[in-house]
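Participant: return a 3D structure for these sequence lines:
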Amino acid sequence: MTTISQQKATAPVEPGAVDLSVLIPVFNEVDNVGPLHEELDAVLRPSRWRYELIFVDDGSTDGTTAKLEAIQARDPEHVRAAFLWRNCGQTAALSAALDLARGDVLVPMDGDRQNDPADIPKLLATLDQGFDVVSGWRKNRQDALLSRKIPSRIANRLVAKLSGIPLHDYGCTLKAYRRRVLAGVRLYGEMHRFIPIFAAWQGAKVTEQVVNHRARTAGKTKYGLGRTFNVVLDLILIRFLQKYSQRPIHFYGRFGLWAFGGGFLCFAAMLYLKYIFPWPARLWSVLLWSNDLHSKTFIETPLPSVAVMLFLAGGMSILLGIQAELIMRTYYESQDKTTYLLREVKQGPTADSTDR
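Facilitator: Okay, the predicted model is just below:
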């Protein structure tokens, strides 16, 4: 089978036949999209790969739209430009690019020129070594230390530890994917950084490649320190989806049973303080600066409230788990999805025949 890095310079370019799709979501990058297109053209055109550049304008307001229209008109053979009605976020723009892509290999990258187009051939060469996903690693990242690099390192280590996919840089947009490993993958929120995890769930072979990272020379960054908190929340969701997406009752039900157990313990402690050893309750009364010590009982402790709260939490968690199970079944059955991923079936020539 011919790999993409082995395509001959004389390979005919058939209408609609594309080997490589470069996906570029942009937002207010009027000064960057032109030079970026020139760099990509300088790298990809001499190789004669059958490629397309998909720019998705995420509701820009600074003239990026007009700039992309001009680029597309100048290079209609390779450039496709899509425009969203409003700013929907990087993940949504990248999802739109994925839906439009026609290539067998998909390479997303940032539109701020911090990713180097010269790294694309390196990613494709690594992909041809038997991998399905090659993730870029900005080993020498050109960003602010305190606001970008340190939070990113912490987040990357957490993601690698909890997901079991040992990558150094989940936040690097520059990656290379074989199209088949993204079949059925849908992106929401800010989940684009976790695409290698989704691909690994599909059975993909994942590796990483050190890539060049350049300092921003034009425009303003769209992200700050606050993005780190979103990564933590997304990580919790990823962990839940990884372990419990097909059995949510095990998550909610387990919490519910622990809550029920805590409630029974509190109730047992109430009975103990009421009928067997009431002095701790009276000590609690002293802590409440009460003069009427003899009238105080276990009811003055927080145990009744804690017991009721735990019983309610346990019941609600189990009911929530049942509801999640119903939603999960509706999700799979309404779309005719399976809970397994079939790689191949080997059978004899008469396996499909029926006796008459």
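Participant: use CA for all of it now, contacts and neighbours both
Facilitator: Noted.
Participant: my hunch is that Ile71 is in a helix, does that hold up?
Facilitator: Yes - assessed by DSSP: H, G, I helix; E, B strand; the rest coil, Ile71 belongs to a helix.
Participant: just the buried residues of the longest helix seen in the chain, please?
Facilitator: Across the chain, the longest stretch assigned as helix under DSSP state H is helix 303-334. Judged by neighbour count using 16 or more other Cα atoms under 10 Å, the buried positions of helix 303-334 are 303-304, 307-308, 310-311, 313-315, 317-322, 324-325.
Participant: same question for stretch 52-64.
Facilitator: For stretch 52-64, by 16+ other Cα under 10 Å, it's Glu52, Leu53, Ile54, Phe55, Val56, Asp57, Asp58, Gly59, Ser60, Thr64.
Participant: CSV for the residues you listed, including distance to Ile299 and secondary structure?
Facilitator: Formatted as CSV, the buried residues of stretch 52-64 follow (distance: Cα to Cα, whole Å; DSSP: H, G, I helix; E, B strand; the rest coil):
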residue, distance to Ile299, secondary structure
Glu52, 73, strand
Leu53, 71, strand
Ile54, 68, strand
Phe55, 66, strand
Val56, 63, strand
Asp57, 63, strand
Asp58, 59, coil
Gly59, 60, coil
Ser60, 62, coil
Thr64, 67, helix
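Participant: now the other sequence, so there's something to compare against:
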Amino acid sequence: MPESSVDISVVIPLYNEDESLPELHDWIARVMDENKFTYEILFMNDGSTDRSWEVIKELAEKNPECVRAIRFRKNQGKSAALNVGFKRTKGRVVITMDADLQDSPDEIPDLYKLIAEDGWDLVSGWKKKRYDPISKTIPTKLFNWATRKMSKIKLHDFNCGLKAYRGEVCHNVEVTGEMHRYIPILAKNAGFPKITEKVVEHRARKYGVTKFGLDRFINGFLDLVTLYVVSRFGKRPMHFFGMIGTFMFVIGFLALFGLIIYKFKELWANNEPGLIADNPLFYIFLTTIILGMQLFTTGFLAELMSRNSAKKPNYTIDETIGE
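Facilitator: This is a model prediction of the structure:
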């Protein structure tokens, strides 16, 4: 990776946040100027249907040296916005924050020091005091508890949008699907284990409404299971499917063989054993064998695909500001 040309890159994914953008930009610029940071602000417009892009253009005219932006042709999700934005950052430290003014830019200097001076790879914000309804806070606590247990990373708030990264981290992780919730796990798997957290201010939403519904918690759990399996077996799927398939095949085969022996003993003793197919256990054991063979075959095919696939997600970008 080439030497970074600026101190801080601020990546802001957004969808229909035209009201908050001018205030957010001015706040970030003030914090950067007060601390004498060189910086860039990268607005990732995720297919907004309001005036967000027009507002961003006005901000780019006002601050052309520091404002850059990308507009997707359609809404492709926060993970896509972060993934594309990460690859285009130039800062030694990358800060991500939401565009709704619930994250405070005043946190940036302390986050920067934790990366640049204290040597952490990733610092995740922890909104210890939240201004969210209980319908959101309770599922969030359960989600974070499950993620801590599965990932072994001791963070209280995995899904906090306010995070700081060493520049190399952003250039070496792929944030696909809905994996923006699990960037600390992706960073750890990519070889950046120095991860910590910092208590940050959570502000009440000033403009608009939240863009996320309760379905994100269900999707988050499914993504967590996916990430766990992929991180452990993504490059060796045969170890996962093949192990389960082999176990089921062997158990089913031995059980079926034992049933056949039992029937022969019954024949020897009574001369009237009846048909083996009359026993329901025959079908259970046979099904176990078939499923075991199918799982083994699935593992074999997945192994071939993982060794030959190099395709990366393709996001359709409509327009860019700055390079």
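Participant: so what number do they get for TM-score?
Facilitator: Remark: TM-score between the superposed chains equals 0.87 [TM-score structural alignment, normalised by the length of the second structure]; 303 aligned residues with a Cα RMSD of 2.3 Å.
Participant: corresponding residue for Asp18 of the second structure in the first structure?
Facilitator: Aligned counterpart of Asp18 of the second structure in the first structure: Val30 (TM-score structural alignment).
Participant: tell me, how many residues neighbour its match?
Facilitator: Using other Cα atoms under 10 Å, Val30 of the first structure has 22 neighbouring residues.
Participant: contacting residues around it?
Facilitator: By Cα atoms under 8 Å, 6 or more residues apart in numbering, Val30 of the first structure lies in contact with Asp62, Gly63, Thr64, Lys67, Gly219.
Participant: and if you look at Leu235 of the first structure?
Facilitator: Val159.
Participant: is it in a helix, a strand, or coil?
Facilitator: Under three-state DSSP, the three-state class of Leu235 of the first structure is helix.
Participant: what's the match for it in the second structure?
Facilitator: Matched to the second structure by TM-score structural alignment, Leu235 of the first structure sits across from Leu224.
Participant: would you mind measuring from that match to Val209 of the second structure?
Facilitator: 26 Å (Cα to Cα, to the nearest Å).
Participant: could you do Arg68 of the second structure as well?
Facilitator: 25 Å.
Participant: pick out whichever of these two has more residues nearby.
Facilitator: Taking neighbours as other Cα under 10 Å, Arg68 of the second structure and Val209 compare with Arg68 leading, 23 against 10.
Participant: and the more buried one, which of the three is it?
Facilitator: Using three-state DSSP, the structure places Arg68 of the second structure in strand.
Participant: got the contact list for the equivalent of it over in the first structure?
Facilitator: Using TM-score structural alignment, the equivalent of Arg68 of the second structure in the first structure is Arg80. By Cα under 8 Å, 6+ apart, Arg80 of the first structure lies in contact with Glu52, Leu53, Ile54, Phe55, Gln72.
Participant: again with Arg282 of the first structure
Facilitator: By Cα under 8 Å, 6+ apart, Arg282 of the first structure lies in contact with Leu293, His294, Lys296, Thr297, Phe298.
Participant: before we move on, back to that, which SS state does the match of Asp18 of the second structure fall under?
Facilitator: Assignment for Val30 of the first structure (three-state DSSP): coil.
Participant: look up how far Arg254 of the first structure lies from it.
Facilitator: Distance from Val30 of the first structure to Arg254 of the first structure, by Cα to Cα: 52 Å.
Participant: and Ala324 of the first structure, by the same measure?
Facilitator: With Cα to Cα as the criterion, Ala324 of the first structure and Arg254 of the first structure are 14 Å apart.
Participant: centre of the chain versus the strand ranked longest in the second structure, how much separation?
Facilitator: Scanning the second structure for the strand with the most residues, using DSSP state E, yields strand 6-14. For strand 6-14 of the second structure, the separation from the chain centroid amounts to 18 Å (computed by Cα atoms, centre = their mean, to the nearest Å).
Participant: can you give me the buried ones in the helix or strand just after it?
Facilitator: Scanning forward in sequence from strand 6-14 of the second structure by DSSP states H and E, the next helix or strand is helix 21-34. Along helix 21-34 of the second structure, these residues count as buried under the neighbour rule (16+ other Cα under 10 Å): Leu21, Leu24, His25, Ile28, Ala29, Val31, Met32.
Participant: pretty sure Thr298 of the second structure contacts Phe240?
Facilitator: No - using Cα atoms under 8 Å, Thr298 of the second structure is not in contact with Phe240, being 9.9 Å away.
Participant: now the contacts of Val30 of the first structure in JSON lines, please, with extra columns for distance to Leu84 of the first structure and secondary structure.
Facilitator: JSON lines is the format used below for these (distance: Cα to Cα, whole Å; three-state DSSP):
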{"residue": "Asp62", "distance to Leu84 of the first structure": "14", "secondary structure": "coil"}
{"residue": "Gly63", "distance to Leu84 of the first structure": "14", "secondary structure": "coil"}
{"residue": "Thr64", "distance to Leu84 of the first structure": "12", "secondary structure": "helix"}
{"residue": "Lys67", "distance to Leu84 of the first structure": "15", "secondary structure": "helix"}
{"residue": "Gly219", "distance to Leu84 of the first structure": "20", "secondary structure": "coil"}
